[in-house]
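Asks: need a 3D model of the sequence below.
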Amino acid sequence: MRIAGVVRIGVAAAACGVLLTSCASGNDDGSEDGDAGHGKGAQGSGKGAAAADLRRIPDVGDGLQSKIPQNSRQVVAVYGDGVDSADSTVVLYTKSSDQDKTWKKARSWPAHNGKKGWTTDHRENDKRSPVGVFTLTDAGGVLADPGAKFPYTKSASIQAPHYWPKTHWHDFDYVIAINYNRAKGTPPNDPTRPQGQEKGGSIWLHMDHGSGTSGCVSLSKSGMESLLRTLDPKQHPVVVMGDKANLRA
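Replies: Next comes the predicted model:
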């Protein structure tokens, strides 16, 4: 069901500040990278090698590969440059049908992640993005719905605080909630954290301002619009995210 209009969430203004501390980002230039160096392994020598590679998300090891649901036909892969780097690349992979066993690279975009890099044990305010496989079910933003297939909450309460630098004010014009320590089926800024406050939360895909975030993944406005119009709950989309070493573990 699409949620229209401004949604009022029963939290105090101070609580909103806490919610938003886990998100801040970088680079709204609309630039895209059609290759980004990922997925090239699928072009391996010999048809057998290529077919085997195409059945897996490139550069993702058995540990995380096994956590991708069997019924997922859309994967947003976030390839971090390094464990302590804020630079990353977002690549969208898709399957054409339930019978299709091969992943196809659809689009890619330069992106940013936590300003201190990545972690397998994310904590509140550690400025690192959590490594893992997470479902995607809910979206929203300050701007009107651009044609999202997810339930979309347009709300002024999602606005980035104006005590942040002005370059950050549009970070949350579009957001897709990453289901890390949050309640599925709720607006992105719902404050519920099932694993407790200390595990952090409010980890989103959102618009970029050109540098690292407080834990979210950020990409261009055009990239966010593309993801919102493409990702479909019926395709059971997930995000696979981490630095290169942890992704391959």
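Asks: going forward, measure contacts and count neighbours with C-alpha atoms only.
Replies: Fine.
Asks: what does whatever helix or strand A77 lives in rub up against?
Replies: Assessed by DSSP states H and E, A77 sits inside strand 74-80. For strand 74-80, contacts defined as C-alpha atoms under 8 Å, 6 or more residues apart in numbering pick out 86-95, 113, 117-118, 231, 235-244, 247.
Asks: V239 and L136 touch, don't they?
Replies: Yes - with contact defined as C-alpha atoms under 8 Å, V239 counts as touching L136 (7.0 Å).
Asks: got a list of what the residue most central in space within the chain touches?
Replies: For the chain, the residue nearest the mean C-alpha position is L205 (3.8 Å; C-alpha atoms, centre = their mean). When contacts are counted by C-alpha under 8 Å, 6+ apart, L205 touches 175-178, 216-219, 224.
Asks: let's see this one next to it:
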Amino acid sequence: MGGALNSRVPSDSRQVPAVYGKSARSADSIAVLYTRRAGGWQRERSWAAHNGRHGWTTAHQEDDGRSPVGVFTLSDAGGVLPGQGTGPPYDRTAAFAAPRSWARSYWRDSDLVTAIDYNRISGRSPLGPDRPRGRSKGGDIWLHVVHGSGTSARVTQSLTDTESLLRTLDPARHPVVVMGGRDALAG
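Replies: Down below sits the predicted model:
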């Protein structure tokens, strides 16, 4: 793992899922899980992902269809499904269920989610309403189950990969997500 954002990874962090957009305007990404060991960062595994349908931004705004670029802690999780064996605190509630008025392809999105601590207060449910930077900066940025295409601003992956990541994340290892277009992460 390298690049400009690497220097912003806290020194106590030992787990980093890095989400690399294929370009600044692409909704297609690859996610790579890195673990810090004595010899440095080790690439553990990778999987296909999606991000905001309009790509990435360093100035995210509510409803812009772009995912925020940056390094964010991963402190809380939740969803409709049981969080069996999850590392982060898990809030299971039907309140995560997508409205049935939405397209059927979105109904499973919130079966399992990991909150990305962008404009939210960690230590609360991913559904927490707080927006410390203001509502215009958006919120509810999550890693969650894919519905097949780009998102409003979240990062998505398969159900199997979402389950695996939730079981792997260990709060004692201070996980953070590093995310952005490939050029932002490499620079």
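Asks: ok, longest helix in the second structure?
Replies: In the second structure, with assignment by DSSP state H, the single longest helix is helix 159-168.
Asks: tell me, that helix lands on which residues of the first structure?
Replies: Mapped onto the first structure with TM-score structural alignment as the criterion, helix 159-168 of the second structure occupies residues 221-230.
Asks: for the matching stretch, list every residue counted as buried.
Replies: Taking 16 or more other C-alpha atoms under 10 Å as the basis for neighbour counts, the residues of stretch 221-230 of the first structure that come out buried are 221-225, 227-228, 230.
Asks: that stretch against the second structure, how far on average?
Replies: Mean deviation of stretch 221-230 of the first structure relative to the second structure after superposition (mean C-alpha distance after the TM-score superposition for the first structure): 0.6 Å.
Asks: can you check stretch 238-246 of the first structure too?
Replies: Superposing on the second structure and averaging over aligned pairs (mean C-alpha distance after the TM-score superposition for the first structure), stretch 238-246 of the first structure comes out at 0.5 Å.
Asks: ok, residues contacting that stretch?
Replies: For stretch 238-246 of the first structure, the external contacting residues (C-alpha under 8 Å, 6+ apart) are 59, 64, 68, 72, 74-83, 117-119, 129-136, 178, 247.
Asks: could you do stretch 54-65 of the second structure as well?
Replies: With contact meaning C-alpha under 8 Å, 6+ apart, stretch 54-65 of the second structure is reached by 21, 23-27, 52-53, 66-70, 135-139, 150-153, 180-181.
Asks: D12 of the second structure matches what in the first structure?
Replies: Using TM-score structural alignment as the criterion, the counterpart of D12 of the second structure in the first structure is N71.
Asks: then A95 of the second structure?
Replies: Across the two structures, A95 of the second structure finds its equivalent in S157 of the first structure, going by TM-score structural alignment.
Asks: quick one: its match is in a helix?
Replies: Yes - inclusion of S157 of the first structure in a helix is indicated when DSSP: H, G, I helix; E, B strand; the rest coil is applied.
Asks: how near is it to G140 of the first structure?
Replies: Taking C-alpha to C-alpha, to the nearest Å as the measure, S157 of the first structure falls 11 Å from G140 of the first structure.
Asks: what sits in contact with each of those two?
Replies: None of the residues lies in contact with both S157 of the first structure and G140 under the rule C-alpha under 8 Å, 6+ apart.
Asks: OK, contacts around whatever residue of the second structure lines up with V175 of the first structure?
Replies: In the second structure, the residue paired with V175 of the first structure according to TM-score structural alignment is V113. The contact partners of V113 of the second structure, by C-alpha under 8 Å, 6+ apart, come to 77-79, 126, 142-145, 162.
Asks: so stretch 184-202 of the first structure matches what in the second structure?
Replies: Taking TM-score structural alignment, stretch 184-202 of the first structure hits residues 122-140 over in the second structure.
Asks: correction: the previous question concerned stretch 133-146 of the first structure.
Replies: With TM-score structural alignment applied, stretch 133-146 of the first structure matches the range 71-84 in the second structure.
Asks: quick one: that stretch to chain centroid distance?
Replies: 9 Å (C-alpha atoms, centre = their mean, to the nearest Å).
Asks: with stretch 173-180 of the second structure instead?
Replies: In terms of C-alpha atoms, centre = their mean, the gap separating the centre of stretch 173-180 of the second structure from the centre of its chain is 8 Å.
Asks: one more: stretch 226-236 of the first structure?
Replies: 12 Å.
Asks: got the end-to-end distance for that stretch?
Replies: End-to-end distance of stretch 226-236 of the first structure (C-alpha to C-alpha): 17 Å.
Asks: which residues are contacting that stretch?
Replies: When contacts are taken as C-alpha under 8 Å, 6+ apart, the neighbours of stretch 226-236 of the first structure outside the stretch itself are 69, 71-74, 135-137, 139, 146-150, 176, 237.
Asks: before we move on, the earlier item: give me the three-state assignment for the match of D12 of the second structure.
Replies: coil.
Asks: before we move on, back to that, what touches both of V239 and L136 of the first structure?
Replies: Residues touching both V239 of the first structure and L136 comprise I178, with contact defined as C-alpha under 8 Å, 6+ apart.
Asks: between these two, who's got more neighbours?
Replies: Neighbours of V239 of the first structure and L136, each counted by other C-alpha atoms under 10 Å, are more numerous for L136; the result is 25 against 22.
Asks: tell me which of S157 and G140 of the first structure has more neighbours.
Replies: A direct count of neighbours by other C-alpha under 10 Å for S157 of the first structure and G140 places G140 higher, at 28 against 16.
Asks: residues in contact with that one?
Replies: With contact set as C-alpha under 8 Å, 6+ apart, G140 of the first structure has these partners: 151-155, 174-176, 187-188.
Asks: much appreciated, bye for now.
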